[in-house]
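**Student:** from the sequence below, what's the structure:
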Amino acid sequence: MGVQYFGSGSKTIITSRDRQVLESGGADGTIHEVKGLNEIDSLQLFSTFAFKQLNPAVGFQDLSRRFVKYTQGNPLALKVLGSDLNKRSKSYWESKVEKLKDCPPEKKISEALKSSYDGLDLVEQNIFLDIACFFKGEPMERTKLILSGCYKGAECGINKLVDKCLINVSTSYWRYSTIWTSGIFGDAISMHDTLEEMGKDIVCQESKTLGKCSRLWNLKHVKEVLKYNKETDRIQGIKDLVHLREIDLFSCKNLKKIPNLLGALNLERLDCDNCESLVELPSLAHLTSVKILRLGGCRSLKKFPEIPNNFDELDLSETGIKEVPDFIEHLDRLQWLTLTNSMVKDVSSNISKLKSLKELELSGCPIVKFPTVDVRSPSLRFKSLRLMHMDRCKSLKLLSELPPYLLDLNVHDCTSLEKVSFADKKFISV
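**Tutor:** From the prediction side, this is the model:
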């Protein structure tokens, strides 16, 4: 971002825990160290989370001051420690303060944070580590759904982490909408950088051998382990894919082939948008749970994919596909079919047998003729189609006996179009 984005007289504040970063950026001489909270403010913040009031409860004053002293005025440690001690017995407080007493001064803050993690049950600990390694900044609903496929009571575990101030829920932005979430802004999971580092450090301490760690997030490490396929038994992500619900390969521009997905029996969505080099798909016949397949922008894909009949949405826009084949009739649950700006010239008449199809997008295709719909045919199943867009189809010459229940037809800028006719008079607008 250049300075032109700031108004005259604007001041920019840059924060970093690494002083060298600021000094190398020319900020030497204008660096201000953020001091910790004083004792009074620290005690109030701690009490807010430990007792839900500004002052310590009766009988806990001395213990509270000791905890405040150990946190050294660090707001994060005060919040996390206070949340962990909330509604705990006095004996628990005494045990915890003794544990912190034995730590070196420079490790008291990290130990205070770690002790909150240690107090979680196994599922909660795993959820914390997953969020630290993979889900920071991700949509809340999407994260809940994924983690629920891995752990029983995952939503309760996430709520526990929120209550303990180990994670937060904030309004954030994400790039796409899914079958579970919609819109641009929504609840997302956030986590303090210190807690993220702590979680990743816990995973790193599991083993010095990468393949023996339960989680990998560094792309270089992932590549190294997968390349030699050694010591991968503990990596939770390299197992049967029965819990996998969504695969997002958006804009993997060098991807030419997708590996076999035999283990992904519960996959619901496969997103390969803008994979420009993709030339083929694996067999999807066994994926009876998939509802959405997105291949928009896969320009190297020349063949209409053979897919099972459970799909709701199929996006083949901007692909190299030239023909909609006869086997399209088997997709009797398909509701949305998009072929916008693809290379489609021929469309099988069997497309009229799609009884569930609601929207058909063929805009910008070199199609010459759309199949005639015979309203007298007992096999007619095109009864759900309400929207058909064929604008900018420059070679289209004939549209005859259009589907009988169509509500919206767009043939704008079809410069070669000579004739349009309708199967009946139920059509509303063009």
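**Student:** from here on, just use CA atoms for contacts and neighbour counts.
**Tutor:** Fine.
**Student:** break down the stretch 1-150 of the chain into its helices, ranges please.
**Tutor:** Here the stretch 1-150 of the chain has its helices, by DSSP state H, counting those that start in this stretch, at 19-24, 39-50, 61-71, 75-85, 90-101, 108-118, 122-130, 140-148.
**Student:** dump those helices to CSV, plus distance to Thr30 and mean neighbour count.
**Tutor:** Below are the helices of the stretch 1-150 of the chain laid out as CSV (distance: least, Cα to Cα, whole Å; neighbours: other Cα atoms under 10 Å):
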stretch, distance to Thr30, mean neighbour count
helix 19-24, 9, 13
helix 39-50, 26, 21
helix 61-71, 27, 19
helix 75-85, 24, 24
helix 90-101, 36, 14
helix 108-118, 27, 19
helix 122-130, 37, 19
helix 140-148, 39, 18
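**Student:** how about this one, so we can line them up?
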Amino acid sequence: MAASSSKSRKNFGVFVSFRGVDVRHTFISRLYEKLRNKGIYTFKDSEGLEQGDRRGELFDAIKGSRIAVVTFSENYTRSKWCLNELAKIMECQNLGKIIVLPVFYKVSPAEVRLHEKEDGLKGCYQLAVEDMVHGTEMANIWRKALWEGGDLIGEVVREGIIEKVLKILNRVPMEVAKYPTRINSRLEDVRPLLHMTPHVDEVFMIGIHGIGGGGKTTLAKAICNDIADNFDDWCFLQDVRTTDLVLLQKTLLRQLLREPNFSVPSVDLGKHLIKERLCHKTVLVIIGNVDNSDQLDALAGDLDWFGKRSSVIITTRDRHVLVSAPVQHVYEIPLLDRSEAESLFRCHAFHDGQENVKIDDLLIDRFLDYAAGLPLALVVLGAFLIRRKELEWKSTLEKLDKIPEKTINAVLKISFDGLDDQQKEIFLDIACFFKGWKRDQVTKILDSCGFEATIETEVLIERCLVTVEDDNFRMHDLSEVMGKSIVRDEKSTGLPSRIWSDKDFLRVLSDDVVPENYAVKGIVLDLAKKQKKLIKSNTFKFSRRLRLLIIRNAFDPKEPLNFPSELRWLEWPAYSASTMSFGAFSQLVGLDMQRSKIEGTSGEQESDRPIEGGEDEDEEEQEFEELKYVNLSGCKLLKTLPHLSKSSKLQELSLQGCVNLISLDQGIGSLEEIIHLNLSGCRMLSTFPSSLKSKHYRTLNFSGCLKLAQFLDIDEELEFLNELFLDGTAVKELPNSIVNLVAVKLWSMNSCKELSFIPASISSLQKLEVLWLSNCENLEEVQGLPPHPIRVDMDGC
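**Tutor:** Below you'll find the model as predicted:
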């Protein structure tokens, strides 16, 4: 056989099986070319190389492929080579190792299944098999393979194969584990429970039960990677305990229906929508960490909610929650035996080639005793001990010996205690606030609080205290519990340094409880339902060390609040007070108050002394020197902004949809670090920067700025500006300085009614790809476009 590429490569995206005399120069040649053009690495059978010594290579190619496209044509069964291929393909398919996409080319699926016709005559497939090896064992193997292949849902016409292949190959496998010890054997245990065969139309629901840290989620991810390609769509709800039921229902429906804006008004209606919209789809649903039967009732109340051949997998520590669910099987995930535990522990303790470190086997045995076969404990302890000398191993054991109860929480805390102070702070912030948040956003917030988050989070990842999945921070829920218990047990003031629940917030921040030196460091409240209780103006009065405050859908201040001067990050969408004091923010780095009801801003200090005019005004400007990120988008009542001309570190400013904003600080144009400036929808804004000094701009958005009549001068080349939006502005012509927009790819000026002239200098923009000029009524034909092909829309000009 001939591979489509060098022999050194073992794995293929697609294996193509066909009978050359029927389809090589028609369907197959076109299919192969399309697959190759899409960058899909494909093994194509070539019948000119049917020597027996290549059979092993052929079977290896089948086993190493994710998809097999089998083209059943008139003469397919007249080739023993094709039948042997098919037998191996269906063997791998039955083991869940490959996805088979059949194509029926001038034959019907019924004919492939080898059945006798009503008049007693036999189809050509049946006759061909009997002619070759009638009555032999091999004939029975071929018959079985043909029956199974013909029973698959395939393409009678050859449309849609490429789309199906791409859908399967574009699925990014979930990160299971760095060293997935014994996962394959666990998979072999679970796969028969799901009856993954083409002849079974039932919906199967199984439970995976075991203790915390025992590997339930790891196994569920491995199952998902193993079988997800067999379904129309799949959804993995990793931790349903901590999420609102309506939000879970939305996530389930949005992912399985591929409708990103799907709305669910209530839990009861969500149940109805799941059953109504999914009962005809073959889906895989994995519901993780269930601890309440209401969760199952809301997400998978019965088998008939899902289409034929669907599978629902539930992981839980509480077997009782499975009693009322229509679960056919429960898999009890076993702890690791001694050999498995040692293998996993050594992988983490010596994974970087440090096996030459002399560690007594007796020490390793004692750590294995403490872990007691629990994968999470083995992983965390091993990661903590890597590159440590034997003396440090002994010291760690001494600490473990002093723990009165050898709980998993205590074992995990050994690793936490080995962190430095900054790493501990970051770990506690992630455990209390940021589990499941985007890594980039969390890094931005933590850096704003004075940490080196990019470097230090890598240490947490190496120690297996934190993981990153799909660019989100994750951690095992037992690590989260450990972190939160550390915060709750803090004794310095008798009060926690971090607050993440509304009950703690109301208890701790009441005037009669909080001591004046209370050292709360962070408050993050993100509730499913807004609380009606009001926050007083002096709620944060004594929180002088508060560096982080994020309030989402939690409380409703009706009067301006006094914020502590050390605050670094303030995020309060839909803040409802009409005014806000900015005077105290001497250390503020990030401000996000989008969709708030703020009408104006002031520079009031806690003493309520107004700051305006003269030297005091200069002092106010100095107080914003640390600002980097400002988001006031959607503040429809906002009319004025504080002075930002001295905010030399400012990188992002978003005022999108501030429809009543009148003026903008001219000095913003002189800021040299700004990257993103969004003024879209500021229709009343009448003052704009006359020029832009920053070389770092990546996006500029002035769309909907109705009073912008003259585009800004660009003093120097903007090497990073990719997108420029001027839609609906009053710009009449563009300056010659647009030659400095050397990196712009997308330029949109739709509905610029006054635009009449575009200078020929636009032809020098070598990276311009898209130019939108629709409905520019006064614009004549554009001359001097760049010489390379670009997309231009001038509809309505």
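**Student:** among the helices of the stretch 1-150 of the first structure, which comes closest to Ile167 of the first structure?
**Tutor:** helix 122-130 (8.2 Å; Cα to Cα).
**Student:** just want the most central residue of the second structure.
**Tutor:** Among the residues of the second structure, Asp470 comes closest to the average C-alpha position under Cα atoms, centre = their mean, at 3.7 Å.
**Student:** JSON lines for the helices of the stretch 1-150 of the first structure, including distance to Asp271 of the first structure?
**Tutor:** What follows is these, written out as JSON lines (distance: least, Cα to Cα, whole Å):
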{"stretch": "helix 19-24", "distance to Asp271 of the first structure": "38"}
{"stretch": "helix 39-50", "distance to Asp271 of the first structure": "42"}
{"stretch": "helix 61-71", "distance to Asp271 of the first structure": "46"}
{"stretch": "helix 75-85", "distance to Asp271 of the first structure": "38"}
{"stretch": "helix 90-101", "distance to Asp271 of the first structure": "48"}
{"stretch": "helix 108-118", "distance to Asp271 of the first structure": "35"}
{"stretch": "helix 122-130", "distance to Asp271 of the first structure": "22"}
{"stretch": "helix 140-148", "distance to Asp271 of the first structure": "15"}
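**Student:** out of those, flag the one nearest Ser300 of the first structure.
**Tutor:** helix 140-148 (30.4 Å).
**Student:** mean deviation of that closest one from the second structure?
**Tutor:** On the superposed models, the aligned residues of the second structure are on average 4.9 Å from helix 140-148 of the first structure, with distances taken as mean Cα distance after the TM-score superposition for the first structure.
**Student:** the next helix or strand after that helix to helix 39-50, inter-axis angle?
**Tutor:** Remark: after helix 140-148 of the first structure, the chain's next helix or strand is helix 154-163, criterion DSSP states H and E. Using axes from the mean of the first three to the mean of the last three Cα atoms, to 10 degrees, the inter-axis angle of helix 154-163 of the first structure relative to helix 39-50 is 160 degrees.
**Student:** helix 154-163 of the first structure vs the second structure, mean deviation?
**Tutor:** Its matched residues in the second structure lie on average 3.2 Å from helix 154-163 of the first structure after superposition (mean Cα distance after the TM-score superposition for the first structure).
**Student:** what is that helix packed up against?
**Tutor:** Contact analysis of helix 154-163 of the first structure by 3 or more Cα pairs under 8 Å, 6 or more residues apart in numbering; DSSP states H and E lists helix 122-130, helix 140-148 as its packing neighbours.
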